[in-house]
Structure formats: C-alpha cells, structure tokens
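> Give me coordinates for this.
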Amino acid sequence: MSRESTKSEPGGFQSTAPSRNLVEHITWSAGAALVFGAIVCYSATKQSELPSELLCWVLLPVVFAIAKRRREAHGSVESLLPLVKSISQSSETQTPSSISLWMIAASIVICSVFRAERGIIILLPALAPLLAISYRYTRPGSHPSTGCHISFSSLLRHDILGTALTAVLGIAALSGWDPTTYAISAAPVVALFIAYTLLAPQSTRNSQWLESVDIEDAVSSLALRVAALLVAALVGESYLFGLPNINAVETLALGLIKALMWYFTSQLARNTSWLVAAVAGTFSLLATRDPFMQPTDTRALIVALASLLSLVQVLYLLPKQAKARLTLLGLAAIPLVPYLSNLAALQLAQSSALKHAEKHPVEVLTREANANFDNLLRNQSSTYAAAHAEYQRRYGFEPPDGFEQWYKFAKENESPIIDEFDIISEGITPFLRMSGQEFLDIMSVAYDEPDHELWSCVMSGQPAKTECSHHGRENDRNNAHFFDRVTEKIPVVLKLRLLLNHLDEPTVMIPPLSAQSIRPVITNRGGERAWEVLTEFCSLRKNESKSEVASTIETYGLPFVTDRKAAMDLCQHPEYSDTHGLLAAPESLRLTEGLVPVLSNGAPSTMGDILYPSTAYVEEDRFAYHAERDIDWDKKQNNLYWAGSTTGGHARPGNWNGLQRQRFVELAQNLKHRTFSYLREKSGGAAAVLHEQAVDKRESPLSFATGVRPRWKRDQWAVLQPRRIEVAATEADNHPRVARRAALAVGALYTGQPAHGGAARVGVLPDIDGERTEARERNCRAGPSVVHSSLSRD
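As a prediction, this is how the structure comes out:
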C-alpha cells in the first residue's frame, strides 16, 4: 500500500495519510504532553490539587483561543501552540450534549478530588487496556492499527495485551497488591474511562443524550462546568478540613502547567486516540515515582520498567510516518536517571563507608548500663543499720519516721532496691522547711482555688481506704483504687491527705524563695506555647556548673545520651523548645505557681511536681503485658506504632509541622533534604558510618492510633505522607466519620478501633508525651520491641 493510500486511523475515521508536517507536530504534541504530565505528577501536592485544577480550567479556554489565533495568523500548524486539524468535521455543526458535558466535568472533578484526598491513582495504568478493549469491541476501526508501527515485540505492539502488561506491572509497583487500595482507586479510573470515551469521536450518532464531545469546540462550556463543580468541592473540603495552606506561586505555576498538559494531550488524542493519552498519563505517573521511596529494590526496578514500557507503547501508537517519534526515547531519562543515581549512590556510599574496629556504640552503652545496674544491686544495704547510715550519707538528714518498718516490709517482699530514693528526695526536698500544718494549709488553699485540676484524696484505716474528691469531676481515673492496692499490705493505720494532678501534663512551678507567696496562682496555659514559662527560673541557675560528664565511649559524633540527668535538664537544652508537645504547645496545662505538694505522673526538670506511678498500672485488663500475645523480634514489622489521644501537642497555625507525628514522618521521608549520618553494624560487630545518601529510605511505614478531634485541618495532616500510614481512632465512638476523613486525607488506611495489643506487631514504639506517663509505656517496655524514649520528662 502506498504512503498516501487510505487506511484506518486511530481517531475512528478513514482519511489519507497525514501530511509530514502534521505528523511531526503530532509527535511534538506527544512529547509536550509527556513532559508536562510528568511535571504535574512530580509537583502536585494534596494541598494544591483542587486550587490548581480550578485554575487550569479557567486558563484552558484561553490557551485554546491563543492557539487558534496563532494558527489563523500563520495559516499553518507550525504555530507555537499547534492546533492541528479537527478529526470530526461534523462536530463543527453540532451543539455538544449538555449531559455529556456534565458527565465529563463530573468525571474530571472526581479524579481531582481523589488526588486531593488520596494522592496518586493506583489503578491508573488499568485505564489504557480498558480503553483498548472498548475501542476494539464497541467501535470497530477506532482502535489503533497494530500492523503499521515499528517492531519491538509482538506483545507490546498489541494494543490490548501490551497495555495490559504495562498495567499489571505498574499497578504492582504502585500498590503492592492491596485489595483495599484497588477498590478505592476504581472510582477515578471509571470516571476517566467515561470521560475519555465521551471525548473520543464517534463515526455515528448513537444517542441524542450521550454524544461525543469535541474538546476544542466545547472547551468553554466544559471548563465552566468543571470550574463550578471544583468550586463546590473546594467549599466542601474547606468546611470539613479547614482552608488549605496554599502556596500561591506554586499553585499558579501548577495550574498553568496543567492547562498546557490538557491542551497537548487533547491535540495528541484528536489526531491519534485517547488511548494514547491514557498511556501517556501512565508514563507520567510511573516515571516520577521516587525510587528511594519504594519498599524494595525489586519494586523500584518494576516501576522503572513499567514506565519505560509505557513510553515505548506511546511510540507504537503514534503514526508510522512520524520519524521524529524516536526522539521521544530521550524521555526515558525521566525514570532512568533517578533510578540509576539511586543505585550508584547506595553502592558508592556502602563501598566507602568508614569501618572501625570498635564495637557498635549501642552495644558498648548497653554493656556499660548493665554493669552499672549490676553494681547498684550488689551495693544495696543488707541490714537496717546499713540502710539507715546510707540514707543519712546520701541525703544529709535522718530518714523519716517508719523507715525501719519500711525496710522490713521491703525485705519481706524481696525488693532488690533498698537505698535508691533519689526521685523521692528530689521531689520532697523543697517542702522540708515547711511544718506539717503549713503543708496541710497550702493544700487546702490550692484545692479551694478555682480553675484547677486537682483531686484531694484522703487515706485512712487499716487496711487503708482512699476517698478522692474533685470540684467538677466524678471519675478519679482509678486514683482511689490505685492507692488502695499499693497500701493494702502495709500493716499500720494510715491517715494521709494527698493532692493529685488529674491531667497527664504536670502542674507545679516552684518560684524562687524571694518570690513565693502564701496563696498559689493557677493559670490555664492549654494550647499555648509553654517553653518560656517553664524555663522562667533557669536564669537563677546561670552560675551552676553543668553536670554532664564526658563519656569515654566512641559515638562517631552522633548524639547518644551518655548522661541522662544532663540530657533531661531543660535549662541546658534550649533546642528542646520546639521538639516536645509539652513545651511547644501542650494540649492542656494548668500551671500552679507556688510551693504546693502535688503528685503527678511526670514532670520536666524545671517543675516541682512529686512523681508517682500512673494509676493505669492497676488496669490489668487494658495494659497488662501478656508474653503469649507478643511476637518474636525477628517476626515484628519494621515500622513504628504510636498510640495516644493527645500525643504530639496542640496543633495550631505556625507550630503544627514541628510536632512529633510530623517530625517522625519528616525524618523518615527526609522532607527537608537534610544530611544525616547513620551507624550500621558490619561483620564482627564493627561499626560503619554511613552518610544520609547511603541510607535506603524506601521502608518507612508508620502506624498511628490516635484520639479523634471533631475537626481536622488538612494542612496539618498532609505532611503525613510516608509509603504507608495506618490510622486507628482510640476515641472514634464520638466521631467515626471524622476519623475516616482524617485517614483518607493522608492516603491512610482507616482501621477503626485499634486492635488490642496492636503494638506487639511492630518493632519501634515511642513513649513520648502521653505514652511516657501511662501504663501503656510499661507494657511496651515489657516486650522485645525497641522503645524510643523522650528524655524531657521523668
């Protein structure tokens, strides 16, 4: 057959072979569609998706109008934006179907909302084979001919089998065979299938309601409908999640690039097929996946291969006469350069890692800690006389009344610790100069103050019976039950009064002696920055020498904690101010300024609360450790699990992205592109220092079991975008739909209530904030998982 003879074209009509200029501009449109599509996939964020899509459809009619004027001015397709010849001349005399326009607009908006909520469309590679099947069996003659293209392999040349192969590889690389993800991603794929089907030209008019739409002629009508639906979606999203935090320059640039992508994609599809547009979209999506973020080397390789296959299929689907189409192979650099750079960086860094003969610092520190603890146990007093003398030596005064009875009680119950009263001593030392009556008076004054969160508990009798009261609460969080349990074996009649802090956050700030007054001052600092008020009296310690002791352990410049007390001192570490929820923005904080004896579950170094264990320790049904329910270390998932209703601090504009949840993800994803050094153990126990580029960042799943707030801010959640996040709501009974929306907003899997003992399946457990002062922390430490500790509170 001669070059100018009649043949079947992908657009669904019979025509002579395209002119040389037209064919070359089809290739140019394909290249532009691929490049702009890749830029959109790489640059788009969840926050900017809806605003940039709205801007895109506002600009798209303008882009078409400019292209049309330039074509008319030049009288040729060789304009800057080449508006090539219309495929269906009959469309010029037809009015687009309103129903078809609304269906296309709704489909486009569904996809945009999905990307704003979930991110990438995992099943997008499946769109191409669906269109290929539709073209072959519902529109004979409209599918691309497979016999007129360059030969690479018979499989790839086949429009259905070739696109199906790419779809299988692409979906496997993007999702890891997750049925839940498939089900959720089906909606935008079906929507795109409907839109592309209606945009494809028809040789006959099959329905008076559902008609093919020529995007060139109907761009203004279609853009108006898309914009209207996007505005409605933006209003709804803003109501549910709050206004998105938008970067104006980024949104404007992304909106313009999207408009150009749509323009060139439409021109490519009008002169070939919307199947080509679908394959081009698959390439743009796969080619911009970060190889560092893939969970395995195999998955990273599959992503690169699938993107290359989709690029080759774009070449096959272009007209045979388009000689310049081979230049599109240069776009293979988009997926190949990052992938090969990743492999090279890992190989180079691993081969040049510094090896040392010394043992790994963690091993050395662990051995030293075990030796110190064994030495502590060996040096405990074995007689009452020795314990009495040791108490006097350590603390400089006589032990309290009943010390001998306590010693006998400890020995009878085989307590391995006899002499260690440092925490108790530090807590009560400021109150030793007070008389008993002054002690009782200040407790009464504090309890009678308004706006406090203190329980007044009285223990009396033998065995002791505890009764607790609060001005505004009835549930004492098991305080009475806790003290009944811990005193039930004490063989004396007790008569005690205690003030207990109801909140997880501590409460007491003891001012210097010159500033103390008889009546305490109680202020509510919840939701506010607390660093300045909690370190207010550090200046009085400016002449004190720092207690940190230089360590002889080689840590290779990494900040291992070798002096626990110094590491916990807020006055020595101003860098803590923005890295802990209690200091940056506590969810609740009732400060009691004065010399008031209050028992709390935890307190930083600058506060004066007297520490006692969490009452949740007596809740065996919730927090008891069961070894038979745990998992061996080598079978645990390599991820992080975090539970707690107020962990992370009170999020507000300007501070939310520095809180713990976001910092964990930022570290795992290296969103700020910082350079780190890591230690890895080599053969023989030697340590190797690897710099950040040598670390495989692909495995970074996180699990959050979190309390649900009635309103979630999108920009506070959008940073949580690791490879996989699971969200379970510990307080979902009140707001289950809010919990689901919050999970969907970060592309997370919402699992409802967290499974009992869910922490057992993972290897890393942080005990910061609420975790640090609850019985859950004891449960975590009892198992083989690694507990990531915060040292800012006892």
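> only C-alpha atoms for contact and neighbour calcs from this point on.
OK.
> buried ones in the helix or strand harbouring L34?
When elements are assigned from DSSP states H and E, L34 belongs to helix 20-43. By neighbour count on 16 or more other Cα atoms under 10 Å, the buried set for helix 20-43 is 22-41.
> Output the contacting helices and strands for it.
When contacts are defined as 3 or more Cα pairs under 8 Å, 6 or more residues apart in numbering; DSSP states H and E, helix 20-43 sits against helix 248-271, helix 274-287.
> Those helices: which one's closest to G436?
helix 248-271 (64.4 Å; Cα to Cα).
> List the contacts of the closest one.
With contacts defined as Cα atoms under 8 Å, 6 or more residues apart in numbering, helix 248-271 is touched by 10-11, 26, 29-30, 32-34, 36-37, 39-40, 43-44, 48, 51-57, 59-60, 63-64, 83-87, 200, 215, 274-277.
> Could you also give me the structure for this second sequence? I'd like to compare it with the first:
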Amino acid sequence: TIDPVTGLAGSAVLCAVWTQWQSSRRDEPWAELICWILLPIFCKAITLPINRFDTEKVNELQRSPGPWLWLFAICIATRAVCEGEQGSNWLLPLLMPLLLVIEQYLGQGLSWPASVYPGLIFMISNTLLGTTSIALFGISTLIDFNLIRVALSITSAVASFTMYLTLLNKGSNLSRHIPHICIREDINPLSFRVTSTLVIVLSLKTITFGCAVPQVLPTITLGIFKAFTWFFLIQTAHHTTWRIAVPITTFSILSTTDPFSQSWDINSFFILVGSILLLAQIIGTIPKHPKTLWVLSLIPIIPYLLSLQAIMSSQHMARISFRNHQMHPVEEAIHVAQGELNSLIQRQSKSYTAARDEYKRRYGLEPPPGFKEWYEFAKMNQSPIIDDFDSIQRTIAPLLKLSGREVLEAMSGLYSRPDSEVWSCEYSSQKSETHCSHPRRTFDRHISLLFNRLMKDVPSGVHSLRFLVNHFDEPRVLTTSKSLTNQLSHQAGSLRQGRNGDGSSSQIWDMVSHDCNFKDLESDQSENWSTSSPDIGLVRTHSQQVDICQHPEYQHMHGLLTNPVTFRPIQGPVPVLSTGSLSTMDDILLPSPAYLEEEFQYDEAQDTDWDSKYNKLYWAGSTSGGYANGSNWRDFHRHRFVNMIHNPARDQTYWYLQQQKNGLVERVPSSFLNRRLYNVAFTRVFQCEPSACHDQRAHFNVRPWAHKDEALGYRLAFDLDGNGISGRFYKLLASRSVPLKQTIMREWHDDRLVPWVHYIPVSQEMAELPELVTYLTSTKSGQEQARKIVEQGRDWYSRAFREVDMTIYVYRLLLELARLQDPSREGAKEVK
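As a prediction, this is how the structure comes out:
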C-alpha cells in the first residue's frame, strides 16, 4: 500500500504537471481566479488531515490579521500576472534554499532522521549546499536573459517567496512580526481577497491591453486542476513543509518542457536531469518510504526517449531515401540552375557594337546618350553583366510614352504634394555629388551618401539631373493599365495603412493586384523543370516566386499585403526610385543604402569555416514586416515563419520525401519537425498597438538581442523581408553560410542572381522547408550541395556584387533617367 502522505504528494505532483502542461499565458490569470473560487469548496467538502503539529500548537498560533491576508492575495495575483506575461519563473528554484534557511532559523526543520534516506537524497533535499546546487542547476536550465522576463521573474520570485513565508509555521519569536497564515483556517477570507485582487488586476489589464477573451472550457478546466493542485499541496505541506511546494512546481515546469521543441540536445538532456533531481528533492522532503514516487520520473523520461527516437528515425529516413542513385529534387534544381548561370555569363556582349545591338534587340530603341562610355567603364571594371539590366528597362519603358516635359511635370507635381514622402535629389556631373532635400525631413536615410559613394569615380558621361527617391521601405508607384491610357494621374495616394488603422487588407490587395487575371491563372511551363521525384513545392525561379499574379494566396501570407506600416501609393506614371518593389508595382529599383551601412557589412573575421559551423538553420530578428493590430500579425510573413518552428497549430502538417516499401520515394505527411535543426526566434516586438504587442510577447518566446553576425556561426542562414527588402542578404551571400531566401520583393540585382546556384529560395508557404533543411543538414549529399552553393555564392559575390558593380548599375540607371526627362524628347508611340 502507498503511504497516505506519499499519495497526497504524488497527487499534488500529477495535478501540478497536468496544470503546467495545459497552461496558457493568456488564460493564466483567469484560471487562477477560477482556482480561488473553487478552493474553499474543495477544502470544506473534503476533511483535511491534521498537520504534523499537535492540535494545541496549532490553536496557539496567532490568527492572521486582515492586512497579511491582503498581502497574500497580492502575491498570488502578482505571480499569476507575471506567469501570464512571461510563462515559467526561472528563478523559482532559488526559493528552496532560501526557505530552508528560514526554516532552520525558526527551528521548524524536518523531524525525521536522515538515516531514512540515502545520503545523496537527504543532502539535495535538506542541506543548504544540496538545495543551492539544485537551485543553480535548475536556474541555468530555465534561464532567459530577456530583460523584460528577467524583471518579471524577479517580481514573481519575490511574490512567491513572500507568499510561502507567510505560510511557514514560525513560532512565537517571529509570528509577532509575520503572522502565520493557515489556509485551512483562513480559506474563506483568503478566497475573497484573492478573487477580489484578481478581478481588479484583470480589469486594469483589460483597460490597458484590451479585452483578451479566454478560451472558456480550457480555462475552466485549468482552474479546476489549479484548485486540486493547491488542495493537495495544502495537505502535503501539513505533513511535511511548505518548502515542498517549490520542487513540486519546478518539477512540473521542467518535466512538461517539450523535448521536441529544444534547439540543442544538451538543453533537452539537462531538462531531463533537472527533472529527476527535483523529483529526488520531493522524495527527500516526504517522511516514511516514498520510493513509489520514482515512477513519476517516467513523465520526463518517456517524452525524452520518444524525441530521440523521432530524431534518429528522421535522420535515418533522410539518408536512405535517395541512396539508390536517385537525385533529390534539390540536386536537380541545382543542376538546372547551373546551366542557367552558364547561359547568363556566356551570352553577355563582348564588344560595344554587340552591346548596342543587343540593347536595340531587347528594347526596340537606341541606347541612351553616354552608353558607350558606360560600356567602357563596365568592361574596364570587369563587370560580368553587360546586357541583362531588364529590371531597369521594365519600369523605365512605360514612362517613355510620356514626353520629357510631362515626366518633369509629374515629378514636380508629386514633390509639391503635401506628405508626398519622396526625396528630391540633384546629381551634379561636374562635382559628381548628389544632394537630397525633403519638405519636412532632414535625415535622408543615406540616399545622398549612396550616390556620392557610388558615383565619385564615374567619368563625366552622365548629365546633371534631378530624380525622386521614396522615403519609405515599402514600394509606392501603382500604374494600372487604365492609368496608362487616361490622363496623367500622380496624386499621392490617400490610403495610409499604419498606426491609425485606416484601410483594410482587401483594399491593399485589390490595389496591388488590380491588373492580375487570377481566373486564367496558369503556371508558366517554361519555368518548370521535370523531376523524377515528387514535387515538394520548391521555388522554380525568382520571377515565379515574387509574381503575386501567380500567387493569390499571398494576400494572407505577407505583412506588406496584409497591413503594412506605411503604404502611400502614388497613382499614375511617375519615376520614383525605391529599394524594392512588388511585381505589379512600378518603382524604379535602386540598390539599398543599407547594403553600404556598417551594420550590414560582411566581416570575414567574424565568419568561421564550414566545418566549424553549427549544422542547423539560424534566424533572429524583430517583428517588422507589418503593423499589428488585433490578431492580424498571425498572417505576417515573419510571424508565420517563427510560428511554424515554435508554435505550430495542433493540426500542423510537415511534408517529407521518404522511400516506401515498394522502393518509390513519395511525399508523406508528418506531425514531426526536428527542431534540433533550427535556431529561430524573435528578439524584439514592435510596430504594433499595445494590445497586439502584449499578445505577441505572450505568444512568442522573445529572446535577448543577438549579435549582428550571429548567423555566420551556422551553415544555413535564413533571410526574409522586413517592411521592405532585407539588408542582411549581401552579408549572407558573401559568407561561408548558405542563404535561404524568402521574399516577394523585386530588387536591382534580380538580373544577376540565380537561385539554387548562389542561394536557396524558399516559398511563402514554406511547405518545402522541413524536407529542405533535413536534406541539407542530415545527408552527405545535401551537405555537399550546400557547401557547393556557399562556394559559388561567395565567388559570384566577389565578381558581381562589388561596390563597383552597384556603381555600374546606378551609372546606367542615371543614363536612362537623363534620357527619360530630357525636355526635348517626345513621347514614344510604342514601347517594347
């Protein structure tokens, strides 16, 4: 038979474990409220055993005055709010040695002899050295250096310590200062004070952050089990000490920490070891023979073993699925893309005459004045790209239908508009200098610095000219098919999507997809390659990846298309330079000044050799990408990515390629994701309304700030859009890590980058990501292909992404702009 006290302690542990397993940060304070409503009912309905002190001693204890009951209630509410905001309190293990010291001072230590237990169990449970050692180990396992969570953990720890201090039996020498609270005797007034305090706190929280409606049934269930946990803790503490509540609570936290969710093997192992040590502490604090409690060690052991089995099985299947000389789809993609790069390099013109003829063939008109000098400058600087500047012509060509004077009038009209948010920049050919001005702003976000740095050594082939540059990260110019045939319309858009929340997702999508014909949507077969393996959703080409007319699902997948921070579309044809643009917008593409800023420069001293890097995927960053209000942030691209790794939906399905019994490789669903292959987290929450910021901090495990070069320590480095383009991309391209790039933005470099040769593209859906990461990290072939992409990307970066290569692009862009706004130029009737 099981000893009654052991049974009570085991019940307390099981209820605490279930409570922790089902806990939700959002529902935590509400569940605590339900708990303290139910607890008096439980205590009155079930007779509590008398504690280990005799009746006379209990009766001699001073009854608790009202202020101390209110203090207890405030501590409960404080702890509930802190845990609702930050989750587990990683300082909780420290309370065990602190309470032990208090007990020893009060002379209220355990009365049974140490000989009942093995020496080690007694030491870690009932000595200052042992409890302190376990506390430090537990803290090191749970610790989180996020400043907000540090503050919340300290607050929660102080509240918990004060609460347990009031529950300790103190004797007459200390009870005069800190009265003893006996929950059995004081349950009704305690319940009233705790529930009243929680109601006030929840009301203030609702006023501050808005009404976050809890999940009714889960919250009620959680509250019931919280009440049972308290009920069994009260009974157990009556026979032992309130100090036992600390290892029971900490055990429930550690043992329910999902080993599948850990990014590092050592973390998962430490969690297991910590759980077993805490269980030993619990056993060492209980009288008689509680050996049966060791069965509770299965709570952390079974998930740990299952996680190891799942990881090994996943790695084994990845290694054997393509061993029969069958190419993985990634290998096929790389093979096809390599041919595209070779074709790109070989087709570039080798002489000025050839370059001029190719320009005329591509665009149906003569090159702009100064083209010969540009060609000589490009050849002198060994540019690998001479002809492929379609990204310039794509946006310049429609504007050629306007005369030079009309272009100048459009520019002047836009700049004169209130809140046009464009910079007017003037380039002086004599000084090779650019000066930018704005009606209200003074910091031009390094636009003039970009032009001054890139154009300082350019020969005098570019005439002085004026051009407009977008101030925002988001693109601006919307030129629909109707606006090209109607009168010039270039009024700054009235829609601003941001802090005021005016405008809806459907409005933005309707604007940017106005000319898309989704009804007749068909995949361009020329952009596909045939594969001998099942399709896992690999991105075929960059043009396919960013074309929103091929992807109506993007409406609910990207922050820019859901709720951008700033979206002020310029309706009508007008030349405005932006660092990135959507496929349906007509901003003229400019290299981002961020690529020249110190923060985004590649530092080889910070990089490591391939063999020394962690064999996993890394990303850390802020919640930029859109402005969050309500729950719309769940559709933002960065949030979807982090959610996929750390907060998947219960019905989340991951897809892998696996060899079946018949020998064929098929695409199979799985609920398993090997999170040991990912180190992904948010480090900052911003661009959100207070309630949305609060919800995101509660939902995501926000980590402390990460070093700007942290990604260089990993073999796979993820990169994705922010509010606009990502400034990190070139650093990753130059590094010894493989860039995995997810974007819907067009940039100036699109003509010279080849996916699957220089970087790995990732779709917005990310359905292919689990198989992709598994293949690149867990198979010999995948690691070889990843290293090959690193070498090719670094080599191409050193040849085609030098500062002079950006100069060559900007030089040619200014030639095109100079011709476009030449007052003597007539509008073209037809443009190729």
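> Just give me how far the helix holding L34 of the first structure sits from the chain centre.
Its chain's C-alpha centre and that of helix 20-43 of the first structure lie 34 Å apart, by Cα atoms, centre = their mean, to the nearest Å.
> Stretch 623-630 of the first structure too?
28 Å.
> how near is T706 of the first structure to H452 of the first structure?
26 Å (Cα to Cα, to the nearest Å).
> ditto for S154 of the first structure
To H452 of the first structure, S154 of the first structure is 78 Å away according to Cα to Cα.
> These two: which has the busier surroundings?
H452 (23 against 11; other Cα atoms under 10 Å).
> Just tell me what the more buried one corresponds to in the second structure.
Using TM-score structural alignment, the partner of H452 of the first structure in the second structure is S420.
> what does N478 of the first structure give?
So, by TM-score structural alignment, N478 of the first structure is matched to H446.
> Same check on A269 of the first structure?
By TM-score structural alignment, A269 of the first structure lines up with A237.
> what's the neighbour count on its match?
22.
> cool, and F718 of the second structure?
When neighbours are counted by other Cα under 10 Å, F718 of the second structure comes out with 24.
> List the residues that contact it.
617-619, 739-742.
> Sketch out the strands for the second structure, chain order is fine.
Secondary structure of the second structure, counting by DSSP state E: strands at 422-428, 433-437, 465-470, 477-478, 570-571, 576-578, 588-589, 614-622, 654-659, 665-670, 678-684, 714-720, 738-742, 760-761.
> Which other helices and strands does the fifth one contact?
Strand 570-571 of the second structure makes packing contacts with strand 477-478 when contacts are defined by 3+ Cα pairs under 8 Å, 6+ apart.
> so the strand it packs on aligns onto which residues of the first structure?
With TM-score structural alignment as the criterion, strand 477-478 of the second structure aligns to 508-509.
> mean shift of that stretch relative to the second structure?
Once superposed with the second structure, the aligned residues differ from stretch 508-509 of the first structure by a mean of 1.2 Å; criterion: mean Cα distance after the TM-score superposition for the first structure.
> any idea which helix is longest in the second structure?
For the second structure, the helix with the greatest residue count under DSSP state H is helix 183-209.
> buried set for that one?
Quick answer for helix 183-209 of the second structure (16+ other Cα under 10 Å): 183-184, 187-188, 190-199, 201-202.
> what's the answer for stretch 610-623 of the second structure, then?
Buried residues in stretch 610-623 of the second structure (16+ other Cα under 10 Å): 610, 613-623.
> Stretch 731-748 of the second structure too?
Buried-residue list, stretch 731-748 of the second structure, by 16+ other Cα under 10 Å: 731-748.
> Perfect, I'm done here.
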